[in-house]
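J.: My questions are about this predicted structure, shown below with the sequence.
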Amino acid sequence: MDIILVPGLWLEASSWDDVVPALEAAGHRPLAMTLPGVGEPAERSSGIGMSDWVDAVVEKIDAADGPVVLVGHSGGGNVVWGAADARPDRVARVVFVDTVPPPPESAISEFELVDGVVPFPGWDFFPDEDVFDLDAQTRARTTPLTRSVPARVPTDPVRLSDGRHRVPVTMLMGGMDQQQLEAELDNWGSYAEEYRAIADVTVEKIGSGHWPQFSQPERLAALINDAAGQ
């Protein structure tokens, strides 16, 4: 199975390096992506928005010989959901890594601009529940892997039409099981409606913070392998 790995904000294809070998060992063909404009200055990235990131994934779907599994971490979840919406008949499953399917017209979040781009704010920016399992050594190793993202991307709405709800979904949540997730979604309005509109959804708890590809790559790979085999 072709598995397209889409990172969240500030990360490149290299963020999947510790996950890829186990996917390959299981017989899959993983493709880790670096999305357009990541690491580029404002003069080369200011025109890039969410639709460009979605289009980049759709291009990889179209290039595959058969159905693909899309994996989106964090903000990459918006990207893969947009791509699944564009190609529902070509996507065997969407795997969300510590994020949820976004409803139409929703965005990732808003972050400070510096020199016309959105730089990585540093690990200390995030709540402890997101980074508790990233020790000092891991933080030192992974910080150089981060890159700025185009200014528009975090606040650009994802455009969705129809068809995506029939694509099977697996949600790999860092610290929540299905019951906890559904209780949380009850407070999120349209996000709860989007979740409940999906015909086939499975929720698995990773037992990690927000970046399991760094803290628990073996477990994350095993869960992705399981999802790809469903």
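T.: That came through, no problem. Please read these numbers as outputs of a predicted model, since none were measured by experiment.
J.: Every contact and neighbour count from this point should use C-alpha atoms.
T.: OK.
J.: Next, work out how far apart residue 31 and residue 23 are.
T.: Remark: distance between residue 31 and residue 23 (C-alpha to C-alpha, to the nearest Å) = 10 Å.
J.: Who has more neighbours out of the two?
T.: Neighbour totals were compared for residue 31 and residue 23, and residue 23 leads with 20 against 16 (other C-alpha atoms under 10 Å).
J.: looking at it, the more buried one is touching residue 221, isn't it?
T.: Yes - in this structure residue 23 lies within contact range of residue 221 using C-alpha atoms under 8 Å: 6.3 Å.
J.: list residues touching both of the two?
T.: Common contacts of residue 23 and residue 221 (C-alpha atoms under 8 Å, 6 or more residues apart in numbering): none found.
J.: take a look at this one as well, against the first:
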Amino acid sequence: MKIDIVTIFPEMFTGVFSSSMIKRAQDTGAVTIDITDFRKYSPNKHHTVDDTPYGGGGGMVLKPEPIFFAVESLLEKCNSKRPARVILTSPQGEVFSQEKAIELAREEHLVLICGHYEGYDERIRQHLVTDEISIGDYVLTGGELPAMVIVDSIVRLLPGVLGNEQSAENDSFRNGLLEYPQYTRPAEFRGWKVPDVLLSGNHAKIEEWRRKESLRRTLLRRPDLLQKAELNERDQRLLQKVKEEMGNA
């Protein structure tokens, strides 16, 4: 996968993209990430990238020329077989989800545009981008942090990045539910014991326990997810048991 980040603050990405999993993914060739300063594409001799909005109002608006020129240059250089997805980080966009991360992880080339100031010239939205993504219903200073979040969630899904493919398969939200509780050694700590079933070696029982606890945690913390989750007959039976146990608690 090829990921291009278009920003006026390229230095913000140095620490995040040069450590941990994202660095490892780049070292192994699973992904190539390049940062482009779109200020360099400004046709103005002062490299201006923003201006006051037509019609008046507070704040500054990003001009179309630098962003169009930067993105178009990147698209011309890339030789991916499929058209790139050009993503605008914006509080007005589709709220990012694990489902969206999985969708984008199947692409060959992503371009993320990081905004700043009051907003973007509307022509960028209308004629350049393919997706607008928000990471939540709040406003940040710029689009750099959302871009980091989006890239991190996508890169970890690429083949071979995590090392253990089951790690991504069992993630919260991957199957519409929250992940089940996890335990490791020691089997007892300060009197708190690991559930006996996890020490039993009975894989069928363990799998059933995990599914049941996943349903329990989702019911307790995010009941809204259960309304959209695809539950089979066994899930329905386990969920009913969870409700009965909670009713008797």
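T.: Okay, I see it. What you are looking at is a predicted structure, and each value in this text was computed from that prediction instead of being measured.
J.: What TM-score do the two superposed chains give?
T.: Once superposed, the chains reach a TM-score of 0.37 (TM-score structural alignment, normalised by the length of the first structure), with 124 aligned residues with a C-alpha RMSD of 4.9 Å.
J.: Pretty sure residue 120 of the second structure sits against residue 65.
T.: No - the pair residue 120 of the second structure / residue 65 is not scored as a contact, 11.2 Å apart, by C-alpha under 8 Å.
J.: Compare the two (neighbour count), which wins?
T.: residue 120 (21 against 17).
J.: Give me the nearest residue to the more buried one, chain neighbours excluded.
T.: residue 62 (4.8 Å; C-alpha to C-alpha, 6 or more residues apart in numbering).
J.: Show me what whichever helix or strand residue 244 of the second structure is part of packs onto, helices and strands only.
T.: In this assignment (DSSP states H and E), residue 244 of the second structure forms part of helix 233-248. Counting contacts by 3 or more C-alpha pairs under 8 Å, 6 or more residues apart in numbering; DSSP states H and E, helix 233-248 of the second structure is packed against helix 203-221.
J.: Which element is encountered next along the chain beyond the helix it packs on?
T.: Counting by DSSP H and E, the next helix or strand C-terminal to helix 203-221 of the second structure is helix 223-226.
J.: list the buried ones in that next one?
T.: Residues 225-226 are the ones in helix 223-226 of the second structure that count as buried (16 or more other C-alpha atoms under 10 Å).
J.: So which elements touch it?
T.: Contacting helix 223-226 of the second structure under the criterion 3+ C-alpha pairs under 8 Å, 6+ apart are the following elements: helix 203-221.
J.: The helix it packs on relative to helix 233-248, how many degrees between them?
T.: Going by axes from the mean of the first three to the mean of the last three C-alpha atoms, to 10 degrees, helix 203-221 of the second structure is angled at 60 degrees with respect to helix 233-248.
J.: Just the buried residues of helix 203-221 of the second structure, please?
T.: Buried-residue list, helix 203-221 of the second structure, by 16+ other C-alpha under 10 Å: 206, 209-219.
J.: JSON lines please, covering those residues and showing distance to residue 23 of the second structure.
T.: What follows is the buried residues of helix 203-221 of the second structure, written out as JSON lines (distance: C-alpha to C-alpha, whole Å):
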{"residue": "206", "distance to residue 23 of the second structure": "34"}
{"residue": "209", "distance to residue 23 of the second structure": "35"}
{"residue": "210", "distance to residue 23 of the second structure": "32"}
{"residue": "211", "distance to residue 23 of the second structure": "33"}
{"residue": "212", "distance to residue 23 of the second structure": "36"}
{"residue": "213", "distance to residue 23 of the second structure": "34"}
{"residue": "214", "distance to residue 23 of the second structure": "31"}
{"residue": "215", "distance to residue 23 of the second structure": "34"}
{"residue": "216", "distance to residue 23 of the second structure": "36"}
{"residue": "217", "distance to residue 23 of the second structure": "33"}
{"residue": "218", "distance to residue 23 of the second structure": "33"}
{"residue": "219", "distance to residue 23 of the second structure": "36"}
